[in-house]
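Chemist: Below is the structure, and that's it, no one-letter string:
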């Protein structure tokens, strides 16, 4: 149900290059003050004396909404001490108790009296290209949403009204140049083509968000989440008598609290003797792949991400089922996780194992069954970890690793030794217990013919 008791207007012109069936797009200059007018247009309860409004800048695209917190944290690191959204208090009128929480740098709030019109001037200090993988300039930048959520100034607050609009932010004077470019392009079009586009309006009327589509837990100006999961009915003809509508889903960002997944327990030396390695089916190395099932629930997806070393993305995908994650294309994953991790996650989802750089086959002297040890990184530490995994002990229990050299000398395994170890070499393993502790020295004896 729509609430026609309030109205929000952004005093900035809409683009003339917006088609009739699309939501309006407004261009802003970075750091320039723009007025947001708030006024009562209908009846409010008599006991409502003051209202509290929260203005925020959120991402328009769904892929960025999923990783909003990471994007904002990255921006904060690059520009410490700065805010994405400011309220220009000296220019604002009819507002009081202006608050700009340093932890929510993309939002600000203020109190106003609905019996009088209020005017809040906002400044957006980031530009659209700061959140694109490649910096092409303003035209290739990502769109934002300016959203205003209004509540009663009571305890607890009651949600009254929400509205938003789509914007792009350019470097200073960039919005003016973009408007000029759009006008010139429209002038070159035929009259028939011009009828397919909306006219440009001097002001942007924020499109109301129906209250029943807002979750009840969000009905608070102190909510830490940066955007609502709402459907926006976009007004395609601002400030005119007729309009067309379009449904656009605005997805919520993930919860700030990461999903915690219990790590797999390590079998201690008291449970499995170093002298009795497990069967090949029990030996687990980091190269073992467990394909993600489409039937996996959100908890199982989180566990799979942890096992495949994607723990940084557990929170982003915390509401995804296995089918949801498998539906994402390689390009989607690169946009969400970045180039390197996106390719790696796509390979894991497609069950593409990484070819090891060094493969060793080890067995106990008294056995004829070999176990494969795969090294993706040619370091002594990686070899130590793989051998510890093979024998189900903690890596701290292995003091050093030696390779038996000519005349049965013991050569300490270093990174350089690992790099020069022949691929597919066969070794017998001997564990020597340290007299002063429960730790071991590992000796690898080559089984190759001299």
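Modeler: Perfect, I can see it now. It should be emphasised that the depicted structure is a prediction, and the values quoted were computed from it without experimental measurement. Numbering: from 1, shown residues only.
Chemist: alpha carbons only for contacts and neighbour counts from here, please
Modeler: Will do.
Chemist: before we move on, what SS does residue 445 have?
Modeler: strand (DSSP: H, G, I helix; E, B strand; the rest coil).
Chemist: whoops, residue 80 was the one
Modeler: Secondary structure for residue 80, judged by three-state DSSP, is coil.
Chemist: Could you check how far the residue nearest to the spatial centre of the chain is from residue 252?
Modeler: Centroid-nearest residue in the chain: residue 67, 1.9 Å away (criterion: C-alpha atoms, centre = their mean). For residue 67, the distance to residue 252 equals 10 Å [C-alpha to C-alpha, to the nearest Å].
Chemist: also this one, for the comparison:
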């Protein structure tokens, strides 16, 4: 049965009431901890600790194999919908200054410091391997009280929604990435990395004004393939049960639900022209960002620097020109990492060097872009204009020695007709048919199949003729 916040502040349920456990659970009896001795009770204030303004509860069991000094860990199945109950304290609900609607932002981010340093590469690599998929989704049909859910394509790991603190709010989330996708293969198998499920709550305000932050909390999770979380919980339970009695006391008591712990708000990444990447101050000092969000505050202006507009990076490119080239080719997230590289420095890097710097997906893409070759067209024809034979002929400037190169990529009659119309200075909408002069001077309709069978680098003479009783034309190609 769901618990909702319809009671007074002092009647918020205890952990044992909110998260009922089995008959053998230790939640029914107080733990004999040293700081609860009778002689220390006088020094403890008589008033109850203040109740938090907000509380988020993930309906998923915590692991029984976590020691007391460690943070609680929750196992989730990939793609399974899990309920997150959004609870609000009665004093905040009843306050006149409390807004009618609140905005919450939910993120799945890395807990590992090493992965926080390479978060953008990890996200881009996941996007490359799983095109069209998201890391975090809202199961809208199951959710209750969730308004205006937003799942932006540019932010795969973030969802936003509005909710009314005076009504029941139950959010159902789905995590589609698994922990082992971000773990390098090692001897003896893979060990999945933990994620943080982080929620920030704000007062809803106008889009022009910055939202006022109210509360933040998070919990530690690991995501397994379908049914993998259930097997992992069973394995952990058996592991603890095999321990001696004195060793079992070192582990936390597992709960059927996970309470988010309060933490600082998730910081927005600000990039300045002189801000070095520096070490992270805390495990919460970075977040997964999309290339679109990073490009909104580039460290260098996107205008042309030094008047260079070439698409290819030249060895003589300066540092600003190299930064501009990286922005133009969608490598903005690596501009800070390559801030001191000139064109020569970048071109000297090998394929393996770029993979180590940018990761497999973007490293290969950067290597191919640096050494990009001109696109080879599928068919190339050489066409000249025929001398005018009639007074109403369109061709006026005839040069028998002038040929125009026409390159085709789609190998279609429509593409060839458009290129010929441009060459003959005719409106494309006035050309009705395209013919090829065959044996004996017969006219053969040029279909897509005929165009596909034309020999590469063939020579033709083109002429535009008026269609009788019409303003249109038809084109005739004669092979030389």
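Modeler: Structure's in. What do you need? Quick caveat: nothing in here was measured; it's all calculated off a predicted structure.
Chemist: Need the TM-score between these chains.
Modeler: Remark: TM-score between the superposed chains equals 0.51 [TM-score structural alignment, normalised by the length of the first structure]; 263 aligned residues with a C-alpha RMSD of 4.0 Å.
Chemist: Is residue 326 of the first structure in contact with residue 347, as I believe?
Modeler: No. Contact criterion C-alpha atoms under 8 Å: residue 326 of the first structure and residue 347 do not qualify, at 11.2 Å.
Chemist: on that earlier part again, which position in the second structure aligns with the residue nearest to the centre of the first structure?
Modeler: Counting by TM-score structural alignment, residue 67 of the first structure lines up with residue 118 in the second structure.
Chemist: Report the mean deviation for the lengthiest strand in the first structure after fitting onto the second structure.
Modeler: In the first structure, taking DSSP state E as the definition, the longest strand is strand 159-170. Compared with the second structure after the fit, strand 159-170 of the first structure shows a mean deviation of 0.7 Å (mean C-alpha distance after the TM-score superposition for the first structure).
Chemist: so where is that strand in the second structure?
Modeler: Taking TM-score structural alignment as the measure, the second structure aligns residues 213-224 with strand 159-170 of the first structure.
Chemist: elements contacting the helix of greatest length in the first structure?
Modeler: Longest helix of the first structure, by residue count under DSSP state H: helix 174-187. Applying 3 or more C-alpha pairs under 8 Å, 6 or more residues apart in numbering; DSSP states H and E, we find helix 174-187 of the first structure packed against strand 25-29.
Chemist: got the angle between the strand it packs on and helix 174-187?
Modeler: For strand 25-29 of the first structure against helix 174-187, the angle by axes from the mean of the first three to the mean of the last three C-alpha atoms, to 10 degrees is 140 degrees.
Chemist: what's strand 25-29 of the first structure aligned against in the second structure?
Modeler: Strand 25-29 of the first structure maps onto residues 73-77 of the second structure, going by TM-score structural alignment.
Chemist: what's in contact with the matching stretch?
Modeler: Outside of stretch 73-77 of the second structure, the residues within contact range by C-alpha atoms under 8 Å, 6 or more residues apart in numbering are 60-63, 66, 175, 219-230, 232-233, 258.
Chemist: Which members of these are classed as buried?
Modeler: The neighbour-count test (16 or more other C-alpha atoms under 10 Å) marks 60-63, 66, 175, 219-225, 229, 233, 258 as buried among the contacts of stretch 73-77 of the second structure.
Chemist: Would you point out the most distant pair within these?
Modeler: Farthest apart among those by C-alpha to C-alpha are 66 and 175. That separation is 22.2 Å.
Chemist: In the first structure, what residue corresponds to residue 177 of the second structure?
Modeler: Taking TM-score structural alignment, the alignment pairs residue 177 of the second structure with residue 126 from the first structure.
Chemist: Hmm, residue 84 and its match touching each other?
Modeler: Yes. With contact defined as C-alpha under 8 Å, residue 126 of the first structure counts as touching residue 84 (5.6 Å).
Chemist: At which residues are the strands of the stretch 201-350 of the first structure located?
Modeler: Per DSSP state E, counting those that start in this stretch, the stretch 201-350 of the first structure carries strands over the ranges 204-205, 207-208, 230-233, 247-250.
Chemist: typo on my end, it should be the stretch 1-150 of the first structure
Modeler: Counting by DSSP E, counting those that start in this stretch, the strands of the stretch 1-150 of the first structure are 6-10, 25-29, 33-40, 51-59, 85-87, 95-99, 107-112, 118-124, 144-152.
Chemist: hmm, who's touching the fourth one?
Modeler: Going back to what we said before, that points to strand 51-59 of the first structure. Residues from elsewhere that reach strand 51-59 of the first structure, judged by C-alpha under 8 Å, 6+ apart: 65, 68, 84-85, 106-114, 142-153, 221, 226-227.
Chemist: Tell me what angle it forms with strand 95-99.
Modeler: Strand 51-59 of the first structure and strand 95-99 are oriented at 50 degrees to each other (the same axes, to 10 degrees).
Chemist: with the second structure superposed, average distance for strand 51-59 of the first structure?
Modeler: Here strand 51-59 of the first structure, set against the second structure after superposition, deviates by a mean of 0.8 Å using mean C-alpha distance after the TM-score superposition for the first structure.
Chemist: Kindly calculate the angle that that strand makes with strand 159-170.
Modeler: 40 degrees.
Chemist: quick one: strand 51-59 of the first structure to strand 144-152, angle?
Modeler: With the same axes, to 10 degrees as the basis, strand 51-59 of the first structure and strand 144-152 are set at 160 degrees to each other.
Chemist: How about the second one?
Modeler: For strand 25-29 of the first structure against strand 144-152, the angle between stretch directions is 100 degrees (the same axes, to 10 degrees).
Chemist: post-alignment, strand 25-29 of the first structure versus the second structure, mean distance?
Modeler: Mean for strand 25-29 of the first structure is 0.4 Å (mean C-alpha distance after the TM-score superposition for the first structure).
Chemist: Could I get the full set of helices for the stretch 301-450 of the second structure?
Modeler: Assigned by DSSP state H, counting those that start in this stretch, the stretch 301-450 of the second structure shows helices spanning 319-328, 343-348, 351-370, 413-423, 448-452.
Chemist: Buried deepest among these, which one?
Modeler: Using mean count of other C-alpha atoms under 10 Å, the stretch among those with the largest mean neighbour count is helix 319-328, at a mean of 21.
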